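[1] this one's sequence-less:
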């Protein structure tokens, strides 16, 4: 994968504009009717602000001290994410890769062995590259709870760790949560914004409406790179 972070960020915005993306429709017919309620919006959307007091070097499972991302120059190069860990909510998931379907919608994990895994959108930067990397996951399915069931429990300062194919471990710190109606989804805010800062968006469905039988919103967790550990 040789696309640079800046070019990939531009390609992401172009892809969103071209295919519409349909607001990350992370829904399967017959999803569990009892998902958690949508959380209140919290935190500032300014990624340059301090997201919390937790140390940036407490990446789970690492025996060597991390180097603060702000001290590492330049940001990470491209490398496919392989695992996602979110200690606060007990997530430890393999990451699969998804693109866009033939109809122009964003692919989502399908029934089968990958259904409950996190999924990285391959038109976005890889985690640690400049720009917003996008990882999605179901909140629930016909089988019950899925990988991002408790995503709304995260708060500014919580940690998200991505292990990458090149052996590096990128730790992100949550700085904001927002819930958006799918019919008013701010595409440029979520998929765009600052294309120079390495950030990560975790996205799932929210606002289940039993009257229509599906979710009417998307929950987005905004986080930024705060530590890097070499493999």
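    Now that the structure is in, tell me what you want to look at. None of these values were measured; they are calculated from a predicted model. Residues are numbered from 1 along each chain as shown.

[2] rest of the way, CA atoms for contacts and neighbours
    Fine.

[3] element containing the residue nearest to the spatial centre of the chain, please.
    The C-alpha lying nearest the average C-alpha coordinate of the chain belongs to residue 202 (CA atoms, centre = their mean; 2.3 Å). Residue 202 belongs to strand 198-209 when assigned by DSSP states H and E.

[4] ok now that strand, how far from the chain's centre?
    7 Å (CA atoms, centre = their mean, to the nearest Å).

[5] on contacts alone, who are the packing partners of the helix ranked longest in the chain?
    Assignment by DSSP state H gives helix 5-19 as the longest helix of the chain. Packing contacts for helix 5-19, counted by 3 or more CA pairs under 8 Å, 6 or more residues apart in numbering; DSSP states H and E, involve strand 131-136, helix 187-191.

[6] and the helix or strand just after it, what does it pack onto?
    Using DSSP H and E, the helix or strand that follows helix 5-19 towards the C-terminus is strand 42-43. Packing partners of strand 42-43 (3+ CA pairs under 8 Å, 6+ apart): strand 169-181.

[7] okay, the angle between the strand it packs on and strand 198-209?
    If you take axes from the mean of the first three to the mean of the last three CA atoms, to 10 degrees, strand 169-181 sits at 40 degrees to strand 198-209.

[8] put this next to the first one:
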């Protein structure tokens, strides 16, 4: 995992993994949290919640039955009722350095999806990323680490359908032990990963890792 300079948050991507049908080498999610606002009050009650071991993935092989995959259609909005997320989605591309770009940090209620990969609801692994905070305070995925297994995630799609996912696990990984294939590897069913910074905060290096939500498609409407 590449670390961002100063107090910027960091996230790791896939090393020689595949996102949908697109091969990507050494992808890194960058700048998903500044942490600067934490410095005023320490990391006590202001730090974003982190998942407990009890929310770890019970189905690492993705064998649970789910809904059939939908036709490809770009996502427009993501909703996670349990943590009060209701945010528009913007397409994210790769930077020249091979990093997955981040949504504009100044727009706190905005998430992004990797638009060269799988669309949410389509068979494969779709990727959504968003900031945990910015210099002003909590951002769209600040409470992602508080999500529980079984929670619902809904994605509005351009074709008018809504892809409904059920959370399988919520895990936190350090920057030096990020499971690329587990997070970004191809899937035989429609799956979703929602990613933000997490794993504690250091004044020297910023956020220490990433919170990752694993979910699979269980319905649509």
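    Looks like it came in fine. As the structure is a computational prediction, the values presented were derived from the model and not from experiment.

[9] still on that earlier bit, show me what the residue nearest to the centre of the first structure aligns to in the second structure.
    In the second structure, the residue paired with residue 202 of the first structure according to TM-score structural alignment is residue 194.

[10] distance of its match from residue 100 of the second structure?
    Per CA to CA, to the nearest Å, residue 194 of the second structure is found 14 Å from residue 100 of the second structure.

[11] repeat that for residue 63 of the second structure.
    Taking CA to CA, one finds residue 63 of the second structure at 29 Å from residue 100 of the second structure.

[12] of those two, which one has the most company?
    residue 100 (24 against 9; other CA atoms under 10 Å).

[13] was I right about that one contacting residue 25?
    No - with contact defined as CA atoms under 8 Å, residue 100 of the second structure does not count as touching residue 25 (10.9 Å).

[14] that older thread, now the longest helix of the first structure: buried residues?
    By 16 or more other CA atoms under 10 Å, the buried positions in helix 5-19 of the first structure come out as 5, 6, 8, 9, 10, 11, 12, 13, 15, 16.

[15] by how many degrees do that helix and strand 198-209 diverge?
    Using the same axes, to 10 degrees: helix 5-19 of the first structure against strand 198-209 is 30 degrees.

[16] can you list contacts of helix 5-19 of the first structure?
    With contacts defined as CA atoms under 8 Å, 6 or more residues apart in numbering, helix 5-19 of the first structure is touched by 77-78, 104-105, 123-125, 129-132, 187-188, 191-192, 195-196.

[17] show me the contacts for the residue lying closest to residue 57 of the second structure once chain neighbours are set aside.
    Here the nearest residue to residue 57 of the second structure in space, its sequence neighbours aside, is residue 169; by CA to CA, 6 or more residues apart in numbering that works out to 4.5 Å. The neighbourhood of residue 169 of the second structure, defined by CA under 8 Å, 6+ apart, consists of 55, 56, 57, 58, 148, 149, 213, 214, 215.

[18] repeat for residue 218 of the second structure
    Here residue 218 of the second structure is in contact with 66, 67, 164, 165, 166 (CA under 8 Å, 6+ apart).

[19] just send those back as a markdown table, with neighbour count too.
    Listed next are the contacts of residue 218 of the second structure as a markdown table, based on neighbours: other CA atoms under 10 Å:
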| residue | neighbour count |
| --- | --- |
| 66 | 16 |
| 67 | 17 |
| 164 | 21 |
| 165 | 27 |
| 166 | 21 |
